[in-house]
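Peer 1: The sequence isn't on hand, but the structure is:
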């Protein structure tokens, strides 16, 4: 029997009661999902936590609050998420996102695991952009997916600023457009093309539901990702896009295109030399290699164009200069030296 008279005993007693209550809630939530979906969505909404402003999160990894910290509320939300995945249930939810925006997610995929269950997605990258973006700026989101970066940037740059959201996948683009419309963001231009090193067309492999954010022109590199189809999509260069949209300034560019990052940079050399935007780029060696590139080539090109490379520190979550022979973070920042 637990001695609740001591502080340690009281903590153990309280933890035991909390986890027992959590188990009962999980059983109820799973029953509702299977037998009363309308009530289940209402229950799921009650579990949504409040959205904090962007801030650094040292050591963040995918689903950290759920898989590592095992936070009590995250575990309750996770019970619903896992059942939706296991039974292939369609459970749409609208969750709060940065800047007072709202995003629709479907339980049972990567996005809802981060946004609904864990409550965070690439927090260090968003904290960096929160410091960088100001009203009146222009932000290009290449590989916008469902719009997490685009929505946030649109609120940061304001009505006098501009966001260009580039998303070639028709499935993700439909969700992106719904999210833009839901948040009444008139400063977002959605581009239904891919960007690359030269104009033309390419076949985009569409990932299955669980890993819907990993559509690629190469081969899938993330564990468990597989194709459910493909689309032939138009490709233009970043330079051509900026000229076509008459962008008189570009202040920041995010590039997350599952291994085609070097191609995008090569197609934007003129813009990078003249507009000198800050860059936030995914740096996945294996994804790049499967499209005949590599991080070393990408870093060399950025330095040739006069950029300094910053990485996200695992210790602080903030950006710091890339040390000689240092390790790259999953995403890197490149800032113009001049």
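Peer 2: Here it is on my side, so go on. Keep in mind it's a predicted model, so treat the numbers as computed, not measured.
Peer 1: From now on I want contacts and neighbour counts done on CA atoms only, so please keep to that.
Peer 2: Will do.
Peer 1: which SS state does residue 220 fall under?
Peer 2: coil (DSSP: H, G, I helix; E, B strand; the rest coil).
Peer 1: So what's the residue count around it?
Peer 2: Residues lying near residue 220 (other Cα atoms under 10 Å) number 21.
Peer 1: Check residue 184 too.
Peer 2: Residues near residue 184, counting by other Cα under 10 Å, number 11.
Peer 1: and what of residue 216?
Peer 2: Residue 216 has 22 neighbours, counted by other Cα under 10 Å.
Peer 1: Who are the contact partners of it?
Peer 2: 204-207, 257-259 (Cα atoms under 8 Å, 6 or more residues apart in numbering).
Peer 1: Sitting in strands, which of those do you find?
Peer 2: In strands, defined here by DSSP state E, the members of the contacts of residue 216 are 204-207.
Peer 1: that older thread, now the buried members of the contacts of residue 216.
Peer 2: 204-207, 257-259 (16 or more other Cα atoms under 10 Å).
Peer 1: Below is structure B, check it against A:
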């Protein structure tokens, strides 16, 4: 994407983009995301290639372009994958630590940073250098400076691994090439590059115990969990992991081995994983010693999905006010 095609964020936004912002920002997310697709679908964002500066529903600022799907969602609605924020809100207190494995361009990072506040910390792992640069741009807008960006992949060993970069504007589809998980190059994918990889256990003396881990590693979740077994055992944090259909069986076995119980994150809340799905899913994983927390997480999820994004109604709103009450 050439810089001269980017629109200055101070210029007038496309009419339909501005209309979608105006109508969607205060609606319940379950409605807002659908309305956004009607008023300003992804194809219009690709066409307009508009660079914007927008505030997230949690209060932080984000800079992105309408050509990227997740950035477009945050620019209009104030969030992208808001269910992960809802889970973090339920689990985390000001001053806590969050680990984000696969931070992409920062659409979730900005909310996590707001949720843990200036006394907390977010460790964001992202190996793809163009995404890292986008993250740096957004993180420069924060007043707390409570995010540490680590430009590496996580896995089960330290060293250089092959990484398949994302194609085009799909910034979140890059992945480590593990042949035994069925991740092969296709004509639509680009040539692998070498990136630095580390096992989380090798970093455990540098990273405090986490209250929450959010993991979107594009089929590498099993490797990340194996390489983080000692770190995870230290505090048994609740986690969100992407469960790709091709590796769900292996992922389920590894989570069970580490003492975790999985819930599928559905449209309206959590559902126990009673059988493995034939499609990709996102799992909320809680250690069996803390199973009771799932009920509160489910309650917070429902509020975030169904309530208007207004102060005092949706938990995503008023995050910074919540921090002030804890100072």
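Peer 2: Everything's here; your move. Please read these numbers as outputs of a predicted model, since none were measured by experiment.
Peer 1: quick one: which of the contacts of residue 216 of structure 1 is nearest to residue 125 of structure 1?
Peer 2: residue 257 (16.0 Å; Cα to Cα).
Peer 1: The closest one corresponds to which position in structure 2?
Peer 2: Aligning on TM-score structural alignment places residue 257 of structure 1 opposite residue 217 in structure 2.
Peer 1: Equivalent analysis for residue 215 of structure 1, please.
Peer 2: Residue correspondence to structure 2 (TM-score structural alignment): residue 215 of structure 1 is matched to residue 174.
Peer 1: Tell me the one of the contacts of residue 216 of structure 1 nearest residue 129 of structure 1?
Peer 2: Lowest distance from residue 129 of structure 1 to these (Cα to Cα) belongs to residue 257, with 18.5 Å.
Peer 1: what sits against the closest one?
Peer 2: So residue 257 of structure 1 contacts 142-143, 216, 282 (Cα under 8 Å, 6+ apart).
Peer 1: do residue 294 of structure 2 as well
Peer 2: residue 286.
Peer 1: And the next helix or strand past the helix or strand harbouring it?
Peer 2: Assigned by DSSP states H and E, residue 294 of structure 2 belongs to helix 293-306. Moving toward the C-terminus from helix 293-306 of structure 2, the next helix or strand (DSSP H and E) is helix 319-326.
Peer 1: For that next one, which outside residues touch it?
Peer 2: Applying Cα under 8 Å, 6+ apart, the contact partners of helix 319-326 of structure 2 are 58-59, 94, 114-115, 117.
Peer 1: Take these and keep only those in strands.
Peer 2: Judged by DSSP E, strands contain none of these.
Peer 1: can you redo those residues as TSV with neighbour count and distance to residue 189 of structure 2?
Peer 2: Shown next, in TSV, are the contacts of helix 319-326 of structure 2 (neighbours: other Cα atoms under 10 Å; distance: Cα to Cα, whole Å):
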residue	neighbour count	distance to residue 189 of structure 2
58	22	35
59	21	36
94	23	41
114	28	35
115	34	35
117	24	38
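Peer 1: farthest-separated two in those?
Peer 2: Going by Cα to Cα, the pair spanning the contacts of helix 319-326 of structure 2 furthest: 59 and 94, at 14.6 Å.
Peer 1: residue ranges of the helices in the stretch 151-300 of structure 2, please?
Peer 2: Taking DSSP state H, counting those that start in this stretch as the test, the helices found in the stretch 151-300 of structure 2 are 221-227, 229-235, 248-257, 293-306.
Peer 1: now these in JSON lines, with distance to residue 53 of structure 2?
Peer 2: Output for the helices of the stretch 151-300 of structure 2, formatted as JSON lines (distance: least, Cα to Cα, whole Å):
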{"stretch": "helix 221-227", "distance to residue 53 of structure 2": "32"}
{"stretch": "helix 229-235", "distance to residue 53 of structure 2": "36"}
{"stretch": "helix 248-257", "distance to residue 53 of structure 2": "37"}
{"stretch": "helix 293-306", "distance to residue 53 of structure 2": "23"}
